[in-house]
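Peer 1: the sequence and its predicted three-dimensional model are supplied below.
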Amino acid sequence: MSTTLPAVHRAPALPERVTIYEVGPRDGLQNEKAIVPVHVKAEFIARLEAAGLPVVEATSFVHPRWVPQLADAEELLTIVDHRGTMPVLVPNERGLDRALEAGVRHVAIFGSATETFAQRNLNRSWDEQFAMFEPTVKRALAEGADVRAYVSMCFGDPWEGAVDLQRVVDSGRRLLDLGCYQLSLGDTIGVGTAGHVTALLDAFNAAGVPDDLLAVHFHDTYGQALANAHAALEHGITTYDASAGGLGGCPYAKSATGNLATEDLVWMLRGLGVETGVDLDALVATSVWMAGELGRPSPSAVVRALGSSVEPGGD
């Protein structure tokens, strides 16, 4: 496959390079009803790494009862080479124990900006979640692991509606204060718009949190993910969560549809002259292959546009 690339028109104020934090194997697959075989997951990860994704979040050590799709986390990590930058999600100390036993040294925790989602997702109040995370982060750091934090429902909550900017900032600050190296701001149900993104990032800056501690995690429920990513780029954000082929959703928020597609993000960044290090041909081929494994077409616009000449089982 030979990709037709967009013409490059670079705005000097944009970052020269960004990091794509690939969440397809974890966030992308966690909501799939049919269990994806572990060898398929392992090949998915290997293909993503071969396409140049610098960070690939492999799995989650949540209890198998809550996310059956990821019950094979230990087995998966015996197959893939996770000595590089291959984080896993851990919900609590037990999840951390499992991750450390598997040799993982990059972990992530996931909090909520709202009371209702904290109760539904973590079985804790908004305030109690931070007490739950504190020993997990402390132990991880003591064991030489680094810890990333996600905060969900930053732009809206399906039960509570609009979320106050200051509430999001307070949530994020408390997670960073535990010792997390980066905070990923999640538009879990995809209701954010570009102006909202700018306002939230400004609020974090005003609270003393610089852009280099922040990442963004957009869902494309209302078709706003790319516009929101562009707003974050103009603000100076240099880490973007994305999922190959636009796979994903949240098992605890049914209105959360697919993540920002990695291919769509790479296409936009190429046109803006922002480097990612990602081989778009290889990435599209990977998503075409995974779509074949899942038995349905990819929701990514770029995969649909470029993937017609790729055989689902091809390289």
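Peer 2: Good, I have the coordinates.
Peer 1: from here on, contacts and neighbour counts on C-alpha atoms
Peer 2: Fine.
Peer 1: so which residues of the stretch 51-200 of the chain form strands?
Peer 2: Applying DSSP state E, counting those that start in this stretch to the stretch 51-200 of the chain gives strands spanning 55-56, 59-60, 88-89, 106-112, 146-152, 182-187.
Peer 1: structure B:
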Amino acid sequence: MMNPQRVPMPGLPSSVTIWEVGPRDGLQNESTIVPVDVKVEFIDRLAAAGLRVIEATSFVHPSWVPQLADAEDLLTRLQPAPGVRYPVLVPNDRGLDRALALGVREIAIFGSATETFAKNNLNRTVDESLRMFDPVVRRARSSGLRVRGYLSMCFGDPWEGEVPIEQVVSVARRLIDLGCDQLSLGDTIGVGTPGHVSALIRALDAAGVAPDRLAVHFHDTYGQALANTLAALQAGVSTVDASAGGLGGCPYAKSATGNLATEDLVWQLNGLGVETGVDLRALVRTSLWMAQRLGRQSPSAVVRALATEV
């Protein structure tokens, strides 16, 4: 199989944690319901390929995201692999109840840097959503759970346009103050560029949110996801969200196309000499397998390039 030549760049982390979102964010917008046994096998294949953080599902109300209505069934069937973390998304106290009942050890909440998206996604203002998250985070932390905060629309909003950096920093700081262990900065509609990424991370650092508390979550709508990832790594971030095969989007923002493909990310990191622990060949086979079940070609450039070699 073709591999990139390893030529390290100075100033990058020696290793990167890939936060795999394919089973949750990647599949949530599929119009045809994916059978739960396919989802379980997908997660198992991702773990076997070396991914150590796999966001398994979400405890949202089934009417919001019908694709994830099988969350309990999926987690009941899932046999955790040693050393693999399986966080789940929870929107509220009821979602946390469901997660705790199944022994989940890590959750994520999903906030917004803009008012319009908060209202469309959570039916609340930014302030109201943070008030809703407060008891969820406190109860999760008191139960010994790790908590991640997603912050969407950090680089642009389809309704509000440009999002001021200071506005993002303000909401991010409030999520950290709630008790989130990590904050994932979302370029929900893929309009960010590397300079913007660097500036936001610097501003967050100045506000007391260091790069080691951050992750980045880029969409490739305008082909900027890998460039933005490199800028984030150069700024000190070492956790990157990605979706196997480039699956996903956002059901509440129609201009949000696919996530950064995990294979494309691994190819770049392999070339940079940054360790991920991921077997690219096994990962490509997994995405080809899932593409067959979805009935379409993977949008990942690396998957397409290596399809005949694995």
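Peer 2: Now that the structure is in, tell me what you want to look at. Here the structure is a predicted model, which is why all the values come from computation and not from measurement.
Peer 1: what's the TM-score for these two chains?
Peer 2: The TM-score (TM-score structural alignment, normalised by the length of structure 2) is 0.98; 308 aligned residues with a C-alpha RMSD of 0.9 Å.
Peer 1: how many neighbours does Leu288 of structure 2 have?
Peer 2: Neighbours of Leu288 of structure 2 under the rule other C-alpha atoms under 10 Å: 22.
Peer 1: distance from the helix or strand in which it is found to structure 1 after superposition?
Peer 2: Leu288 of structure 2 belongs to helix 280-294 when assigned by DSSP states H and E. Following superposition, helix 280-294 of structure 2 is found to deviate from structure 1 by 0.3 Å on average (mean C-alpha distance after the TM-score superposition for structure 1).
Peer 1: so which elements touch the very next helix or strand once past that helix?
Peer 2: Downstream of helix 280-294 of structure 2, the next assigned helix or strand under DSSP H and E is helix 301-306. On a contact count with 3 or more C-alpha pairs under 8 Å, 6 or more residues apart in numbering; DSSP states H and E, helix 301-306 of structure 2 meets helix 262-272, helix 280-294.
Peer 1: distance from helix 301-306 of structure 2 to structure 1 after superposition?
Peer 2: With the two structures superposed, helix 301-306 of structure 2 lies on average 0.2 Å from its match in structure 1, counting by mean C-alpha distance after the TM-score superposition for structure 1.
Peer 1: buried set for that helix?
Peer 2: Val302, Val303, Arg304, Leu306 (16 or more other C-alpha atoms under 10 Å).
Peer 1: quick one on the thing from earlier: most neighbours per residue, which of the strands of the stretch 51-200 of structure 1?
Peer 2: strand 59-60 (a mean of 28; mean count of other C-alpha atoms under 10 Å).
Peer 1: can you give me the end-to-end distance of stretch 236-255 of structure 1?
Peer 2: 29 Å (C-alpha to C-alpha, to the nearest Å).
Peer 1: look up how far Thr114 of structure 1 lies from the closest residue to Leu96 of structure 1 other than its chain neighbours.
Peer 2: Using C-alpha to C-alpha, 6 or more residues apart in numbering and skipping the chain neighbours, the partner closest in space to Leu96 of structure 1 is Val90 (5.6 Å). For Val90 of structure 1, the distance to Thr114 of structure 1 equals 20 Å [C-alpha to C-alpha].
Peer 1: circling back to that earlier point, most neighbours per residue, which of the helices and strands packed on helix 301-306 of structure 2?
Peer 2: A comparison of these by mean neighbour count, using mean count of other C-alpha under 10 Å, puts helix 262-272 on top with a mean of 21.
Peer 1: where in structure 1 does that helix fall?
Peer 2: Mapping helix 262-272 of structure 2 onto structure 1 (TM-score structural alignment) gives residues 262-272.
Peer 1: can you classify the aligned residue in structure 2 for Pro12 of structure 1 as helix, strand or coil?
Peer 2: Applying TM-score structural alignment, one finds that Pro12 of structure 1 aligns to Pro10 in structure 2. Put simply, Pro10 of structure 2 is coil when judged by DSSP: H, G, I helix; E, B strand; the rest coil.
Peer 1: mind jotting down where the helices sit in structure 1?
Peer 2: Along structure 1, counting by DSSP state H, helices occupy 38-50, 73-79, 93-101, 115-122, 126-142, 165-177, 194-206, 225-235, 262-271, 280-294, 301-306.
Peer 1: what sits up against the last one?
Peer 2: What that stands for is helix 301-306 of structure 1. Helix 301-306 of structure 1 is contacted by residues Thr3, Gly245, Glu263, Asp264, Trp267, Val284, Ser287, Val288, Pro297, Ser298 when judged by C-alpha atoms under 8 Å, 6 or more residues apart in numbering.
Peer 1: on that earlier part again, give me the number of residues near the match of Pro12 of structure 1?
Peer 2: 8.
Peer 1: thinking again about what came up before, could you dump the strands of the stretch 51-200 of structure 1 to CSV with distance to Ala229 of structure 1?
Peer 2: Below are the strands of the stretch 51-200 of structure 1 laid out as CSV (distance: least, C-alpha to C-alpha, whole Å):
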stretch, distance to Ala229 of structure 1
strand 55-56, 18
strand 59-60, 24
strand 88-89, 23
strand 106-112, 21
strand 146-152, 17
strand 182-187, 11
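Peer 1: closest one to Val137 of structure 1 among those?
Peer 2: Among those, the nearest to Val137 of structure 1 by C-alpha to C-alpha is strand 146-152 (6.7 Å).
Peer 1: how big is the angle separating the closest one from helix 126-142?
Peer 2: 160 degrees (axes from the mean of the first three to the mean of the last three C-alpha atoms, to 10 degrees).
Peer 1: sweet, I'm off.
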